[in-house]
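Participant: Based on what follows, work out the 3D shape:
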Amino acid sequence: MNGTVGPVGYGASVIEHLSIPTPAGDFDAIAAGPQDGRPVLLLHGFPEAAVEWEHQVARLGGEGFRAVAPDQRGYSPGVRPDDVAAYAMDELVGDVVAMADALEWRRFDLVGHDWGGAVAWWTADRHPERLRSLTAVSTPHPRALGAALRSDEDQALRSQYMRDWQSPRTEERMLADGGEPLRRMYEWKVPRARVDDYLARLSEPGALTAALNWYRAPTPRDRIGEITVPTLYVWSTEDVALGSTAALDTENWVSGPYEFQMLEDVTHWVPEEVPEQLTALLLDHLRRH
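Facilitator: Take a look at the predicted model:
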């Protein structure tokens, strides 16, 4: 694993830039905290990158944890395969385990938002022995979401975008007018400089296609089961993509210790819209488990 590159001060801690080598390629990542600190891996969503967790990584590092947030498959230039099937859930979960192995983490806490939340749920199902705890932000348990898609017209309408984005012209539409359609997705809740950074990253050749391949990849053949590891699920009431039906049903798919936190008047972009509030919930969860 490469050393730090251009550490960036953030509050009382320091953000490092890492390269994590795996059989699939090298993942770019940000990190903070002592090397022997309790390990926490944070997975970003679409259309974002590891820096969506910058506040949480810095705070966790300052509290003595070893926090690492990678740019996931397709977002890291070193792991950007062309094949759509390479973005299937088995591959994404495999990346989590491979990164933990490269970091020499036998057990770790896993945090995910949006697509990163989906990967985190599946990792907790497939590899519970590796996880000390799970924190899912925005994304409900996949079985709860599946049930809502079948029974709740509101959730079916909210999720229509997932089918629409499988169109081969989606990249062209999102990047039209200097990326204005993509910019509007953040609902003016993510800092402008951060949105500029995301647009620059996703405008790189092949980057947006790779990110959208997460939506185009084959769905898992196996069914996810109940989650046994201690779980915190954070859902926000103004999330345009994920409604209350699946959020409230998620508790029925966790058999281990479970905590549900509902954030009033907060949109989908929780880690960046209310970073202090989310970090406080996360720290409390980690300290109790």
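Participant: Please make it C-alpha for all contacts and neighbour counts, starting now.
Facilitator: Noted.
Participant: distance between the strand ranked longest in the chain and the chain's centre?
Facilitator: When the chain is parsed with DSSP state E, its longest strand is strand 13-22. From the chain centre to the centre of strand 13-22 is a distance of 17 Å (Cα atoms, centre = their mean, to the nearest Å).
Participant: Let's verify G45: helix, strand, or coil?
Facilitator: Under the three-state scheme (DSSP: H, G, I helix; E, B strand; the rest coil), G45 adopts coil.
Participant: To compare against the first, here's the next sequence to fold:
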Amino acid sequence: MMRSLRTPVLDIACEESGPPDGPPVLLLHGFPYAPRAYDGVVARLVAAGRRCLVPYLRGYGPTRFLAAETPRSGQQAALGQDLLDLLDALRIERAVVAGYDWGGRAACIVAALWPARVAGLVTGTGYNIQDIAGAARPAPAEQEHRWWYQYYFHTERGRAGLEADRRGIARLLWRLWSPDWAFDDATFAASASAFDNPDFVSVVIQSYRHRYGYAAGDPALEAVEAALAARPTITVPSINLHGGSDGVGPAEGSAGHHRFFTGAYDRRVLPRIGHNLPQEAPEAFARAVLDLPPG
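Facilitator: All right, here's what the predicted structure looks like:
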């Protein structure tokens, strides 16, 4: 069932499945993906009695901003605040939150800053809260190469390129980031329709510029960004899933992330799985959710 939930900033389109009185699970997609990534996970969780909620992030699918004057920000504080606001709109006091890429960032932020709202966390590639103050430090050459698209989006040429060919760029990133996943045209098309949102390009461009300090954030989110700048630890029970073939963030990158998790923590590397964890490994992703306390 598709629902529309009004928050202070957005009308969030959210797919709901499973028993309404089941333990709630929020499943959050990344860039450039969509809720279709969770279809296999949802089927398994519903069979286990979980209530599953899969929103379209800001800038994706039917989700819309309420006001023209609201900054079309994709910064990390916006993603975390959106998730908190969605929990409020759903009147869910406490839930398991799970995500990867942008969705993993939102889940980590809520788990770190509002832990009373989170029963457990599944995060793709570990601690996803950005170190914006340290973003100017160069990474090793191999990693800089993997982040080419981010530097492209820092330019007006990159903005124009994304506007002109959203699907072409997204499909290339799917291939590069999941080299062992042989997805077909229909699978890609099912998610790519979410990129037609009128705010998709603006939100994506702002996200990749803000994280390097090249774009201002939404003034309404300054307090959240200040809290995140302290690199808060995560105290809730957490499972870190990392694809062994992840083409944008290799698995060794999260090997030391245990220092950011002060509660129960487990790291699971999934062989031959790339960046799109729930769609490539739905059984492993669902198992991680079910291994956490439900509430």
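Participant: After the longest strand of the first structure, which helix or strand is next?
Facilitator: Sequence-wise, the next helix or strand downstream of strand 13-22 of the first structure (DSSP states H and E) is strand 25-32.
Participant: name the helices or strands packed onto that following strand?
Facilitator: If you count contacts as 3 or more Cα pairs under 8 Å, 6 or more residues apart in numbering; DSSP states H and E, strand 25-32 of the first structure packs onto strand 13-22, helix 54-62, strand 66-70.
Participant: Out of the ones you listed, which is the most enclosed?
Facilitator: strand 66-70 (a mean of 27; mean count of other Cα atoms under 10 Å).
Participant: Can you tell me which helices and strands that one packs against?
Facilitator: If you count contacts as 3+ Cα pairs under 8 Å, 6+ apart, strand 66-70 of the first structure packs onto strand 25-32, strand 39-43, helix 54-62.
Participant: Can you give me the distance of the residue sitting furthest away from the middle of the first structure to P191 of the first structure?
Facilitator: Taking Cα atoms, centre = their mean, the residue of the first structure most remote from its mean C-alpha position is D177, at 27.5 Å. Distance, D177 of the first structure to P191 of the first structure, using Cα to Cα, to the nearest Å: 20 Å.
Participant: now do L92 of the first structure
Facilitator: 28 Å.
Participant: So the two - more neighbours on which side?
Facilitator: Neighbour comparison, L92 of the first structure and P191: the larger count goes to L92, with 21 against 11 (by other Cα atoms under 10 Å).
Participant: a helix runs through the more buried one, doesn't it?
Facilitator: Yes - L92 of the first structure forms part of a helix when assessed by three-state DSSP.
Participant: so where in the second structure does stretch 102-111 of the first structure end up aligned?
Facilitator: The aligned range for stretch 102-111 of the first structure in the second structure is 89-98, by TM-score structural alignment.
Participant: end-to-end on the matching stretch?
Facilitator: End-to-end span of stretch 89-98 of the second structure (Cα to Cα): 18 Å.
Participant: Contact partners for the residue nearest the centre of the second structure?
Facilitator: In the second structure, the residue lying closest to the centroid (Cα atoms, centre = their mean) is G103, at 1.4 Å. Applying Cα atoms under 8 Å, 6 or more residues apart in numbering to G103 of the second structure gives the contacts L27, L28, H29, G30, L57, L79.
Participant: For A111 of the second structure, state which of those residues is nearest.
Facilitator: Closest approach to A111 of the second structure among the contacts of G103 of the second structure (Cα to Cα): L79, at 12.6 Å.
Participant: Please identify the buried residues of stretch 163-170 of the second structure?
Facilitator: By 16 or more other Cα atoms under 10 Å, the buried positions in stretch 163-170 of the second structure come out as R166, R167, A170.
Participant: For burial, what's the neighbour tally of the aligned partner of T237 of the first structure in the second structure?
Facilitator: In the second structure, T237 of the first structure lines up with G244, judged by TM-score structural alignment. By other Cα under 10 Å, 19 other residues sit near G244 of the second structure.
Participant: Distance check, G244 of the second structure against A288 of the second structure.
Facilitator: From G244 of the second structure to A288 of the second structure the distance is 16 Å (Cα to Cα).
Participant: A189 of the second structure too?
Facilitator: 27 Å.
Participant: right, and the helices and strands packed on strand 25-32 of the first structure - which one's nearest V266 of the first structure?
Facilitator: Closest to V266 of the first structure of these is helix 54-62 (Cα to Cα; 17.3 Å).
Participant: Now do that closest one: which range of the second structure does it align onto?
Facilitator: Aligned using TM-score structural alignment, helix 54-62 of the first structure spans residues 39-47 in the second structure.
Participant: show me where the second structure has helices.
Facilitator: 39-47, 76-90, 102-113, 141-146, 148-153, 156-164, 166-177, 185-192, 200-210, 222-229, 277-280, 282-290 (DSSP state H).
Participant: Make JSON lines out of the ones you listed and add distance to R64 of the second structure.
Facilitator: Output for the helices of the second structure, formatted as JSON lines (distance: least, Cα to Cα, whole Å):
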{"stretch": "helix 39-47", "distance to R64 of the second structure": "22"}
{"stretch": "helix 76-90", "distance to R64 of the second structure": "12"}
{"stretch": "helix 102-113", "distance to R64 of the second structure": "17"}
{"stretch": "helix 141-146", "distance to R64 of the second structure": "31"}
{"stretch": "helix 148-153", "distance to R64 of the second structure": "22"}
{"stretch": "helix 156-164", "distance to R64 of the second structure": "18"}
{"stretch": "helix 166-177", "distance to R64 of the second structure": "18"}
{"stretch": "helix 185-192", "distance to R64 of the second structure": "17"}
{"stretch": "helix 200-210", "distance to R64 of the second structure": "10"}
{"stretch": "helix 222-229", "distance to R64 of the second structure": "22"}
{"stretch": "helix 277-280", "distance to R64 of the second structure": "25"}
{"stretch": "helix 282-290", "distance to R64 of the second structure": "28"}
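Participant: Save the buried residues of stretch 163-170 of the second structure as a markdown table, and put in distance to S202 of the second structure too.
Facilitator: Shown next, in a markdown table, are those (distance: Cα to Cα, whole Å):
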| residue | distance to S202 of the second structure |
| --- | --- |
| R166 | 12 |
| R167 | 16 |
| A170 | 15 |
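Participant: Number of residues surrounding the residue nearest to T237 of the first structure when sequence neighbours are not counted?
Facilitator: Spatial nearest neighbour of T237 of the first structure, chain neighbours left out: E264 (5.4 Å); criterion: Cα to Cα, 6 or more residues apart in numbering. For E264 of the first structure, the neighbour count with other Cα under 10 Å is 10.
Participant: quick one: contacts for the equivalent of E264 of the first structure over in the second structure?
Facilitator: With TM-score structural alignment as the criterion, E264 of the first structure lines up with P271 in the second structure. If you count contacts by Cα under 8 Å, 6+ apart, P271 of the second structure has them with G243, G244, S245.
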